[in-house]
Every structure is written in structure tokens, then in C-alpha cells.
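Chemist: The amino acid sequence is not available; the structure is as follows:
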């Protein structure tokens, strides 16, 4: 019961703050107070509104919100989310565009399972949909998965990816972002040995920890400092009685969120202070920049304890992927078995989560792949999120990735001109 008590304590704190924010907002907005000129009343109402919204978002899965896409005919085409493969721990979801013929590009976006929902890739999906058919791995919140569904660790994750690729077929192009990069590499190597015809045509690996020792970050330093016993005692909790997964051992999303915020506490504190002031002045809105960002950022999900612990131990501490000794079902997965899948590495120059070099290490493991099928790109000035959701993605990386996909498709598109990297304009200081 010890682990359940701590889980329910965190949920109680969150629930209390949500209630407190709503109560303060309601109290400070009481009509009688409109006769008062005291500036503290609108400030109280603003604080309550921001607080209530923030704590409520922590347990709500965001909506994809992709309603339509403009087709080549200039018309809007409605977009449906279709579950192609349904599994206990995650689904394969297609963004099906109505009244549009199948596209030549078939892209599987492998979303991270690192505390946030797959909707973190919303802007990435939306930017690819006009030019490709897009599928995404939609991982489930572990708190909502009954204990009867069994375990889910890094080996299970790898097999899920392999099964999704079997479902989509060999004309698929994979884009893996952050956490799944080493396991997508392992899944492809697994297919190379077990089911070669199911391998994708290309892998685009973006900002992932293939070799955490290649470049130190705060994340890798943390993994090196703590022991597995310390992690299990301090990070693992048992889902409380409020959710379907009651009794399941998890790494709670709320605990992960606390870690995220602590890494940039001053910046987040300033952002919320500014938002409260905007609310008090009547300048904020439901869909302003602050709410769009934090509605997604604050929405966190629990990971199964075995997935979290096996990731830290096998990927970060033991470096099983980096040393090419990773095994699935007791059978070693040889990355060198990949001989025909083109691989492109994308890194951000200022990535402080998976620093440049960690993802690039994948190319050294691909000993059986010709150099002509290897590519790399280091985006100047880009941070971790910028490489898949920011200006760097929109202006530089997305065109380069589409060119890479076209160059390694069954029917390349010669009419598309190669993209050129856009150099940011720098203003001279006065």
C-alpha cells in the first residue's frame, strides 16, 4: 500500500489545487465585487482561472484537433482518426483524409513514450498530411490499463513497432522522434533477421539517445548518478483506486512533469506570472500562445514501471543499443543486419536532452549498410523540440526529410527540387 498512498497523495494535491483555483475564480468574480475598485479582485480571479486550467490539464488527454487538410485540388478534405491496430498499451492510428487518393508517401511517425501523449506531435502530423498519408503510434496512459493486460517493457515496445511495420508494409517511411529512436532501430534490425520483407524503406531518426555516452546532458548525468534501487524506491508508485489500472506499478506522469518543470523553473514561473497578468488585464484567451503550449505540456501520462526502469538500465546505463548487444526474447538483435533501409540522422545543435552525437552514433552501428544509404543533418541553433515542431522543422528539416523519403521510395519523384537549408537572418547589433 505504500506506493498506492504516494500516488493518491499526488493526485489529491493536484485535485485540491484544481478545486482551489476554481473556487478563488468564482469568489473573486462575484457580481457584488464589481462595485469595488480593488485591483486585487481581478488578480485573484486571474490567478484562479490560470491555476484551475493548469491543474485540470494534467489528467486530460489533449485532442488531436486536426479537422481538415487542403488537398491538391484546393478543396478542404476532412480528416478522420482511424485505429488500424488496437493493442492494450498503444494503437496504430491513421489520419485518413476523405476523398483523397492514396499518396505516394506513406509515413509512420513513432511518438515518444516519455511522459507526454502522442499529441505532442500534432503540428508535425499537420505539416506532413498535405504531402503524405500519415500514421502515428498512439501510446496509452498506463494508469488506464488494467493489471490483467500484463507487463510492457522495452522489448515489448520493440515488438509493437515491428508489428506496426508489418501491418503497414514495406513501402513505409519511418520518422522516430527522441525516446523511440534506439528501439525503432532495434525493431528494424529485428525485422531484417525475422521478416525482411516487412522492413521500411527508410528511417529518419531525430534527436534520440542511441549512445547516451556520446555527449553528456543533464538527463544522462541523472541516469549515471542514481542506482536502479534508488529509482525503484523513489520514482515508482502504484496506481490508486481512481483509475482502471489500480494496482499497476508506474512511473507517474505528475512526477515526470515535476522533473520537466524543475529543469527550467525560472522560465516556467515567468510564463505563468505573465499569463496571470494578461488574464487580469483581459488580454488572454482560451487559445492564446500560452494556453496552446501549456495545454499540451502539462498533459502527462504514466509509464509502466518496467518500461521506465528497463529504459534507464538497458538503454542508458548498460548502453545495450550503443554496444549492439540488445536482445529481444533472449535473441540478440544485430543492428548490422540492416542492409537496405536508408537511414537519416537529424540533430539539433542546441538540444539539451539528446545532445548532438547521441543520435549520430546509429550510423556507426549500421556496419552492413552502404554509405550511400546513410545521411545526417545538424540543424544550427535548434533545440530538442525545434527539430520536429518549431521553425527549424518548418523551414529546413521537413523539406529535407521529404526529399530523403522521395530519394528512397519505390518511385522517386524527379520533379521535386531538392530543399535548401534556410540560413536564419541575423540582425547586426547597434
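Modeler: That came through fine. A quick note: this is a predicted structure, and the numbers were derived from the prediction, not measured.

Chemist: from here on, contacts and neighbour counts on C-alpha atoms
Modeler: Will do.

Chemist: Run through the neighbouring helices and strands of the helix or strand hosting residue 156.
Modeler: Per DSSP states H and E, residue 156 falls inside helix 154-168. Using 3 or more C-alpha pairs under 8 Å, 6 or more residues apart in numbering; DSSP states H and E, the elements in contact with helix 154-168 are helix 181-194.

Chemist: angle of the helix it packs on against helix 154-168?
Modeler: In terms of direction (axes from the mean of the first three to the mean of the last three C-alpha atoms, to 10 degrees), helix 181-194 departs from helix 154-168 by 60 degrees.

Chemist: Now do whatever helix or strand comes next after helix 181-194: which elements does it pack against?
Modeler: Once the chain leaves helix 181-194, the next helix or strand it forms, by DSSP H and E, is strand 202-206. Applying 3+ C-alpha pairs under 8 Å, 6+ apart, one finds that strand 202-206 makes contact with strand 173-177, strand 342-348.

Chemist: Please report the distance of the residue nearest the centre of the chain from residue 207.
Modeler: Nearest residue to the geometric centre of the chain (C-alpha atoms, centre = their mean): residue 112, 3.7 Å. With distances taken as C-alpha to C-alpha, to the nearest Å, residue 112 is found 11 Å from residue 207.

Chemist: joint contacts of these two?
Modeler: 177, 178 (C-alpha atoms under 8 Å, 6 or more residues apart in numbering).

Chemist: residue ranges of the strands in the stretch 201-350 of the chain, please?
Modeler: 202-206, 237-238, 249-251, 303-304, 327-328, 331-332, 342-348 (DSSP state E, counting those that start in this stretch).

Chemist: Among those strands, which comes closest to residue 43?
Modeler: strand 249-251 (35.8 Å; C-alpha to C-alpha).

Chemist: That closest one: how far from the chain's middle?
Modeler: Mean-position distance between strand 249-251 and its chain equals 19 Å (C-alpha atoms, centre = their mean, to the nearest Å).

Chemist: Check which helices and strands it sits against.
Modeler: strand 237-238, strand 303-304, helix 305-310.

Chemist: before we move on, back to that, thought residue 180 was touching the residue nearest to the centre of the chain, still the case?
Modeler: Yes - counting by C-alpha atoms under 8 Å, residue 112 does reach residue 180; the two are 5.7 Å apart.

Chemist: The closest residue in space to the residue nearest to the centre of the chain that isn't next to it in sequence: what secondary structure?
Modeler: Sequence neighbours aside, residue 179 is the residue nearest to residue 112 in space, at 5.2 Å (criterion: C-alpha to C-alpha, 6 or more residues apart in numbering). Classification of residue 179 by DSSP: H, G, I helix; E, B strand; the rest coil places it in coil.

Chemist: adding another structure so you can compare the two:
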């Protein structure tokens, strides 16, 4: 019960802060103070507005907000988010573009399960949609999953990816961003041994901890030095009575958010102070840069305790992927079994989460893959976020990833591509 009490206490603190912000905003924005020359009133109202929004965003799952995409015909085509496969801990979704001929590039974007929702990849999806059929993993918030649904650890994660890849078929190109990179590599190796015909055409690993020991960071140092008993005692909690997952042991998203913000506390403090000043001056607005970033950054989700613990122990401490000793359902997964899937790694030169060297280590594990099917790229000035979103991704990395996909597309998809081009010219 102490775990439930702690979880409910954290939720109470969040609600209290949201209420304080709302109260300050309402009180100091009262018309009676309209002619007041005291700047403290405007600043207090602005603090309340920013605070209320901040703590409300921590609970809500963001919407994808991808309404349309411009097609090759110059028209806007509406986008529907369709669930292709629903499972208790995550769904496979397709961004279906209405009225557009199917694109030959079929991409499965594997989103991280590291405290944020899959919508963290919104800009990545938007950048790929004009040229690809985009599918992505949409992981669920553990607090909303009843205990009766069972466990979900790294092995279950791998088996989910296996099911998704089997459904999409062998002409798929998989892009794994950050945390899922090692598990996506394992899922591909699992298919190589169990169902070779279901393997994807290519696999792109972006900023993932394939070998956390290759280049230490604060994240890897934490995973290496902390004890499992300490984690179990101090960071795990049981979901409180407010949610459907009441009683489920989780690693709370609020706990993860606190850790994220502590790593760059000065930057975040300055950003919120500046936003309060802009709000007081009337210069802030609903969709300004601050709100667009923090509406996504502050929206966090809980992870199942077994997934968090097995990630720390098996990926970071024991380095099971890096040492090629990872097992799924008691069966060892050999990374060297991958012989036909082209693999590319992408790293950021200024990545302080998965430093350069951690992801490219995957290529050394692919002992059965010809060197002609291996590729790597280092974006010198990019941080962790920049390698899958923002200027570095759009200008440099995305074109290289699309070239890699095209170079490893099956003949059937190439014929489909040419047919689509002829159809477009015929119009």
C-alpha cells in the first residue's frame, strides 16, 4: 500500500500545482485590476497561466495532429490514423493518406518506450509521410492497463515487434529511434531464425544503446552503478486508485520527467522564466515555440516495472545485446543470424544520451551480414533529439535514410514505384 500512497501523493502534488496556477491566473486577471500599474499582478497571472498549462500537460496523451499531407499532385490529402493491430500494451498504427496511390516505401517507425508517448516522433512522421507509407508503434500508458493483462518486459517488447513485422510483410523498412534500437535488432535476429521470410528489407538504428559500454554517458553510468534493489525500493510504485491499472507496479512517468529535467535544470528554468515574462507582456501564444516543445516534453507515460527493470539489468548492466547473449522465451537470439537485412546506424556527434559509438556497435555484431549491406553515419553537430527531429534530421539524415531504403528495396516494390510514376504522368 505504501507504493499506492506514494503514487497518489505524486498525483495530488500535480493537481495541487495545477490548481494553484489556475487560481493565480483567475485572481490576478480579474477586471478590477485592469487599470493597475503594478507589474506584479501581470507577472503573477502569467506565472499562473504557465504553471496551470505545465501541470495539466503531464497527464494528457497528446494528439498526433497530422491532418493532411501534400501529395505529388499538389493537392492536400487528409490523413487518417488507423489501428492495424491492437494489443494490450501497444498498437500498430498506420497513417493512411486518403486519395493517394500507395507509396512503394513502407516504413515501420519503432517509437521509444522511455517515458514519453509515441507522438514524440510526430515531426519524424510528418517528414516521412510525403514519400512513404508510415506505420508506427503506439505504446500504451501502463497506468491505464489492468493488472489482468499480465506482464510486459523486454522479451514481450521484442515479440510485439515480431508480430508487427510479420503483419507488415517482408517489404518493410524498419526505423528504430533511440531506446528500441537494441530490441528491434533482436527482433530482426529472432525472425532471421524463426521466420526468415518475414524479415524486413532494411533496418535503420538511430541513436540507440546497442552497446552502452562503448561510450559512457550519465545515463549509462547510472545504469551501471545503481543496484536493482535500490531501483525496486526507490523508483517503482503501484498505480493509484484513479486509473484502470490500479495496483500495477510501474516506473512513473513523473519520476522519469523529473530525472530528464534535472539533467538540464538550468536550461529548463530559463525557458520557463522567459515564457512567464513573454506571457506577462502579451507576447506568448498558444502555439509558440515554447508551448509546442513542452506540450510534448511534459506529456509522460508510466512504464511497467518489469520493462524498466529488465531494460536496466539486461541492456545496460549485463549488456546482453552487446555481448550477443540475449534470450527470448529461453531461446538465445543470435544477431549474427541476420544475413539478408541491410542495416544502417545513425548517431549524433553531441548526443549526451546515446553517445557516438553505442549505436554503430551493432555493425560488429552482424557477423553474418556482408559489409556491402552495412552502413553508418555520424551527424557532427546533432544532439539526441536532433538526429530524429529538427534541422539535422530534415536536411541531412532523412535524405540519407531514404536513399538507404531505396537502395535496399525489393524488385517488386521498384516495379510498383515505376507504375505509380507512369500513372501520375498519364494524368
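Modeler: Good, I have the coordinates. This structure is a prediction, so every number in the text was calculated from the model and none was measured.

Chemist: follow-up on the earlier one: by how many degrees do the helix holding residue 156 of structure 1 and strand 173-177 diverge?
Modeler: 150 degrees.

Chemist: Helix 154-168 of structure 1 vs structure 2, average offset?
Modeler: Its aligned residues in structure 2 lie a mean 0.2 Å from helix 154-168 of structure 1 after superposition (mean C-alpha distance after the TM-score superposition for structure 1).

Chemist: Need the residues that contact that helix.
Modeler: By C-alpha under 8 Å, 6+ apart, helix 154-168 of structure 1 touches 85, 92, 172, 183-184, 186-188, 190-191, 198-200, 307, 310-311, 327-329.

Chemist: Only whichever of those residues are buried, select them in ChimeraX.
Modeler: To isolate the buried ones among the contacts of helix 154-168 of structure 1 in ChimeraX, judged by 16 or more other C-alpha atoms under 10 Å, type:
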select :92,172,183,184,186,187,188,190,191,198,199,200,307,310,311
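
Chemist: Now do the closest residue to residue 245 of structure 2 other than its chain neighbours against residue 332 of structure 2, distance only.
Modeler: Distance criterion C-alpha to C-alpha, 6+ apart; nearest residue to residue 245 of structure 2, sequence neighbours excluded, is residue 146 at 4.2 Å. Distance, residue 146 of structure 2 to residue 332 of structure 2, using C-alpha to C-alpha: 30 Å.

Chemist: Measure the mean distance from the helix or strand residue 136 of structure 1 falls within to structure 2 post-superposition.
Modeler: If you go by DSSP H and E, residue 136 of structure 1 is part of strand 133-139. Average distance, strand 133-139 of structure 1 versus aligned residues of structure 2 after superposition (mean C-alpha distance after the TM-score superposition for structure 1): 0.2 Å.

Chemist: Tell me how far that strand lies from the chain's centre.
Modeler: Counting by C-alpha atoms, centre = their mean, strand 133-139 of structure 1 comes out at 12 Å from the chain centroid.

Chemist: try stretch 151-165 of structure 2
Modeler: From the chain centre to the centre of stretch 151-165 of structure 2 is a distance of 16 Å (C-alpha atoms, centre = their mean).

Chemist: residue contacts, residue 386 of structure 1?
Modeler: By C-alpha under 8 Å, 6+ apart, the residues touching residue 386 of structure 1 are 348, 392, 393.

Chemist: Distance check, it against residue 296 of structure 1.
Modeler: Taking C-alpha to C-alpha, one finds residue 386 of structure 1 at 15 Å from residue 296 of structure 1.

Chemist: The longest helix seen in structure 2 vs structure 1, average distance?
Modeler: The longest helix of structure 2 (DSSP state H) is helix 2-28. For helix 2-28 of structure 2, the mean deviation from structure 1 after alignment is 0.4 Å (mean C-alpha distance after the TM-score superposition for structure 1).

Chemist: Go through that helix and flag the buried ones.
Modeler: 3-4, 6-8, 10-11, 14-15, 17-25, 27-28.

Chemist: for stretch 210-223 of structure 1, same thing?
Modeler: 210, 211, 212, 213, 214, 216, 217, 220, 223.

Chemist: I'd say residue 320 of structure 1 and residue 333 touch.
Modeler: No - Residue 320 of structure 1 lies out of contact with residue 333 (C-alpha under 8 Å); the separation is 10.0 Å.

Chemist: and these two? which has more neighbours close in?
Modeler: The residue with more neighbours, out of residue 320 of structure 1 and residue 333, is residue 333; 23 against 17, by other C-alpha atoms under 10 Å.

Chemist: Now for that one: which residues touch it?
Modeler: With C-alpha under 8 Å, 6+ apart, residue 333 of structure 1 has these contacts: 186, 189, 190, 324, 325, 326, 327.

Chemist: ok, 7 Å please
Modeler: 186, 189, 190, 325, 326, 327 (C-alpha atoms under 7 Å, 6 or more residues apart in numbering).

Chemist: now do residue 322 of structure 1
Modeler: Listed by C-alpha under 7 Å, 6+ apart, the contact partners of residue 322 of structure 1 are 210, 211.

Chemist: mind running it again at 8 Å?
Modeler: 210, 211, 315, 361, 362, 365.

Chemist: Adding distance to residue 412 of structure 1, write those out as CSV.
Modeler: What follows is the contacts of residue 322 of structure 1, written out as CSV (distance: C-alpha to C-alpha, whole Å):
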residue, distance to residue 412 of structure 1
210, 29
211, 32
315, 35
361, 28
362, 25
365, 27
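
Chemist: Now for those: which two are most distant?
Modeler: 315 and 365, at 14.6 Å, using C-alpha to C-alpha across these.

Chemist: Need the contacts of residue 386 of structure 1 in a markdown table (columns: neighbour count and distance to residue 279 of structure 1).
Modeler: Formatted as a markdown table, the contacts of residue 386 of structure 1 follow (neighbours: other C-alpha atoms under 10 Å; distance: C-alpha to C-alpha, whole Å):
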| residue | neighbour count | distance to residue 279 of structure 1 |
| --- | --- | --- |
| 348 | 25 | 35 |
| 392 | 23 | 31 |
| 393 | 21 | 31 |
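
Chemist: Which one of the helices and strands packed on strand 202-206 of structure 1 lies nearest to residue 378 of structure 1?
Modeler: Of those, nearest to residue 378 of structure 1 by C-alpha to C-alpha is strand 342-348, at 4.9 Å.

Chemist: Noted, bye for now.
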